[in-house]
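Colleague: I'll drop the sequence and a predicted model, then ask my questions.
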Amino acid sequence: MRLDRLLSGQPSWNRRHAQLLLIQGRVRVNNEVIRQGEYEVSQFASVDVDDQSVQHGKAALYLMLNKPAGVVSATTDPEHPTALSLLPQSLQTELHIAGRLDKASTGLLLLTNDGLWSRRITEPELKKPKTYLVTLANPIDPGTAERFAQGIYFEYEGITTSPAQLQQLDSHRARLTIFEGRYHQIKRMFGRFRNPVVGLHRETMGPITLDPLLKAGEYRYLTKAEITAI
């Protein structure tokens, strides 16, 4: 929220007091003096007035998880294990999933408590690439790559998918990069060729690649470089 609103919401100060504190240079955000009331303060920032802490700031958390099959991308589920249940109890109430996978799919899940960061990687309008290893029930039709590059029209939504990149690996496997995340998008795209998807493993989201050292069900914190790349 705006810094002046945060200050004026404290019991000790009203809006006029908040403006005076800012003008006098008595307000620090992350140890930096800020004088602009319109300055946007995140939940992760520390805010101090003189020697008084107004907001301690919470730690921003960013993790990757190698999701196994049979696990749902949800915070809670009455019937199935969830991705969050694979994490320590202390993290389960802190995090949300940035970019879900269905129960049968495997691979890269990103988890965070930073809503702005997660939106930067999941909003379809931002066209962040996501790469999947896809295994098909039948041999891949020779015309698949060209059709995907043109976009596939989905009648239900009345939209055409963004051009996708298909790299065929063998008769039944391909590496597919899409730039959206629509409902069952990959299965529906291959459905146009009447070729069921029997395996779907996400390898990348934007600039972040699943750590090859992570076994199914394991997680690790993102590096600073991975976080700032989004």
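Modeller: Noted; the coordinates are in hand.

Colleague: CA atoms for contacts and neighbours, from now on please.
Modeller: Noted.

Colleague: Just the buried positions in stretch 78-97, please.
Modeller: 81-87, 95-97 (16 or more other Cα atoms under 10 Å).

Colleague: gap between the closest residue to Val29 other than its chain neighbours and Arg2?
Modeller: Spatial nearest neighbour of Val29, chain neighbours left out: Val47 (4.6 Å); criterion: Cα to Cα, 6 or more residues apart in numbering. Going from Val47 to Arg2 by Cα to Cα, to the nearest Å gives 12 Å.

Colleague: Of these two, which one has the most company?
Modeller: Val47 (26 against 13; other Cα atoms under 10 Å).

Colleague: So what's the residue count around Arg100?
Modeller: Other residues near Arg100 come to 18 when the count uses other Cα under 10 Å.

Colleague: Contacts only, for the most centrally placed residue in the chain.
Modeller: Geometric centre of the chain, nearest residue: Ala98, 2.6 Å, by Cα atoms, centre = their mean. Listed by Cα atoms under 8 Å, 6 or more residues apart in numbering, the contact set of Ala98 reads 109-112, 118-119, 121-122.

Colleague: show me what contacts the closest residue to Leu136 other than its chain neighbours?
Modeller: In space, and not counting its chain neighbours, Leu136 is closest to Val197: 4.6 Å by Cα to Cα, 6+ apart. Listed by Cα under 8 Å, 6+ apart, the contact partners of Val197 are 134-137, 187, 190.

Colleague: And the buried ones among those, selectable in PyMOL?
Modeller: The following PyMOL line selects those of the contacts of Val197 that are buried, judged by 16+ other Cα under 10 Å:
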select buried, resi 134+135+136+187+190
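
Colleague: out of the contacts of Val197, which are inside strands?
Modeller: Counted as lying in strands by DSSP state E, out of the contacts of Val197, are 134-136.

Colleague: ok, second structure coming up, stack it against the first:
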Amino acid sequence: MRLDKFLAQSSIGNRKKVRTYIKEGMITVNGDVITEPAIEINESSDVIKYIGKVVDYAGKVYYMFNKPSGYITATKDTDHKTVFDFFDNVNMNGVFHVGRLDKDTEGLLLLTNDGEFEHQLMYPEKHVEKTYFFWALGSLDEKDRKQLEQGIYIGKGEILTKPAKIEVQKCGMYKELKYEMPIDNLENMHSNHYSQPVVSGYLTISEGRKHQVKRMLKAVGCYVVYLKRISIGGLILDESLEKGQYRFLTEVEIQKLMKISKE
């Protein structure tokens, strides 16, 4: 295994940081200072030290996290709370988020220290599907649904979105469905919200453009007021996880995601 990969997977830091540590002479292998990140080491028998302390090989980790609204997807931020604030008692050095969710979006977020895993799931050419549940002000008729399914323009200078899948769950007036909507109130969103139509459903996309789900629905006249990612590549959010809770992915779940991403 490459030395920099070993250190990153041992929670010393991400790949960029550990390369710096190596080049600055902070790493020894069997007592010798090593300054070449790509050197091959034996993680089972070699003794690797970081500033004089033995590094234990942690291996790859994969977390499923149920992200609550109000937290940004970042390792740290000076102005906002981040998803990593929920991992205070866990050594998260070298662990990063796979993709991201907007601050006000809830649901399934994966975290890992495995760069190949992230690559397989998030790179556009992999076409891994992600499904979101939404509530929006507005309505979706057959024409709107076909537009979303066939591809739609969501920004100046942008190409057509890739075909999506849309499933409408409920539609009606806000005054009739407000108690089913997981939102405290909409008082500040529209003066006539009480008599507005609302719609809920599932939108499945295979891209990752900025604010894509919100922008796609906006393009057909719907204003998203609640959004939750429920699945990635067939991996469904474990609903036994409360908001802010996490667990390790099972080996079966990891292999399923990797298999789907390679199809």
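Modeller: Perfect, I can see it now. Treat the numbers as computed from the prediction; the structure is a model and nothing was measured.

Colleague: re earlier: let me know the closest of the buried residues of stretch 78-97 of structure 1 to Ile178 of structure 1.
Modeller: Nearest to Ile178 of structure 1 among the buried residues of stretch 78-97 of structure 1: Ile97, at 19.0 Å, using Cα to Cα.

Colleague: Just confirm that closest one contacts Ala74, I think it does.
Modeller: Yes - judged on Cα atoms under 8 Å, Ile97 of structure 1 makes contact with Ala74 at a distance of 7.4 Å.

Colleague: Against Gly115 of structure 2, how distant is the corresponding residue of structure 2 for the residue nearest to the centre of structure 1?
Modeller: Under the alignment by TM-score structural alignment, Ala98 of structure 1 pairs with Val98 in structure 2. The spacing between Val98 of structure 2 and Gly115 of structure 2, counted by Cα to Cα, is 9 Å.

Colleague: And Lys126 of structure 2, by the same measure?
Modeller: In terms of Cα to Cα, Lys126 of structure 2 sits 15 Å off from Gly115 of structure 2.

Colleague: all helices in structure 1, in order from the N-terminus.
Modeller: 3-8, 15-23, 89-92, 115-122, 144-150, 185-191, 224-229 (DSSP state H).

Colleague: can you count the residues close to Thr177 of structure 1?
Modeller: 23.

Colleague: Can you give me every residue that contacts it?
Modeller: 129-132, 164-166.

Colleague: in structure 2, which of those remain in contact?
Modeller: Among these, the contacts conserved in structure 2 (both residues aligned by TM-score structural alignment, their matches' Cα atoms under 8 Å) are 129-132, 164-166.

Colleague: quick one: which of the residues you listed is nearest Ser8 of structure 1?
Modeller: Pro129 (42.1 Å).

Colleague: show me the contacts for the closest one.
Modeller: Counted by Cα under 8 Å, 6+ apart, Pro129 of structure 1 has contacts 177-180, 204-206.

Colleague: between those residues, which is nearest Tyr62 of structure 1?
Modeller: Met205 (13.6 Å).

Colleague: gap between the closest one and Gly181 of structure 1?
Modeller: 11 Å.

Colleague: now swap in Val197 of structure 1 and tell me
Modeller: Taken as Cα to Cα, the span from Val197 of structure 1 to Gly181 of structure 1 is 16 Å.

Colleague: cool, His96 of structure 1 as well?
Modeller: 17 Å.

Colleague: Ok, Phe190 of structure 1 next?
Modeller: 15 Å.

Colleague: repeat for Thr75 of structure 1
Modeller: 19 Å.

Colleague: neighbour count winner among the two?
Modeller: For the pair Thr75 of structure 1 and Gly181, the greater number of neighbours falls to Gly181 (19 against 15), based on other Cα under 10 Å.

Colleague: residues in contact with the nearest residue to Ser162 of structure 1 once chain neighbours are set aside?
Modeller: Once flanking residues are discounted, Ser162 of structure 1 sits nearest to Gly151: 5.4 Å by Cα to Cα, 6+ apart. Residues in contact with Gly151 of structure 1 (Cα under 8 Å, 6+ apart) are 160-164.

Colleague: switch to 6 Å and redo it
Modeller: The contact partners of Gly151 of structure 1, by Cα atoms under 6 Å, 6 or more residues apart in numbering, come to 160-163.

Colleague: As CSV, those with distance to Gly9 of structure 1 would be great.
Modeller: Listed next are the contacts of Gly151 of structure 1 as CSV, based on distance: Cα to Cα, whole Å:
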residue, distance to Gly9 of structure 1
Thr160, 47
Thr161, 46
Ser162, 45
Pro163, 48
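
Colleague: which of these show up in structure 2 as well?
Modeller: For the contacts of Gly151 of structure 1, the subset whose aligned partners also touch in structure 2 (both residues aligned by TM-score structural alignment, their matches' Cα atoms under 6 Å) is 160-163.

Colleague: Now, of these, which are buried?
Modeller: So, of the kept ones among the contacts of Gly151 of structure 1, 161-163 end up buried under the neighbour-count rule (16+ other Cα under 10 Å).

Colleague: Check which residues of the longest strand seen in structure 1 are buried.
Modeller: If you go by DSSP E, structure 1 has its longest strand at strand 197-205. Under the neighbour-count criterion of 16+ other Cα under 10 Å, strand 197-205 of structure 1 has 197, 199-205 buried.

Colleague: can you name the two of those that are farthest apart?
Modeller: In the buried residues of strand 197-205 of structure 1, the most distant members under the criterion Cα to Cα are Val197 and Met205, with 19.9 Å between them.

Colleague: Report the contact partners of Val168 of structure 2.
Modeller: Val168 of structure 2 neighbours (Cα under 6 Å, 6+ apart): Gly201.

Colleague: what about stretch 29-48 of structure 1, how long is it end to end?
Modeller: End to end - Cα to Cα - stretch 29-48 of structure 1 spans 7 Å.

Colleague: hang on, I meant stretch 179-188 of structure 1
Modeller: 15 Å.

Colleague: how far does it sit from the chain's center?
Modeller: 16 Å (Cα atoms, centre = their mean, to the nearest Å).
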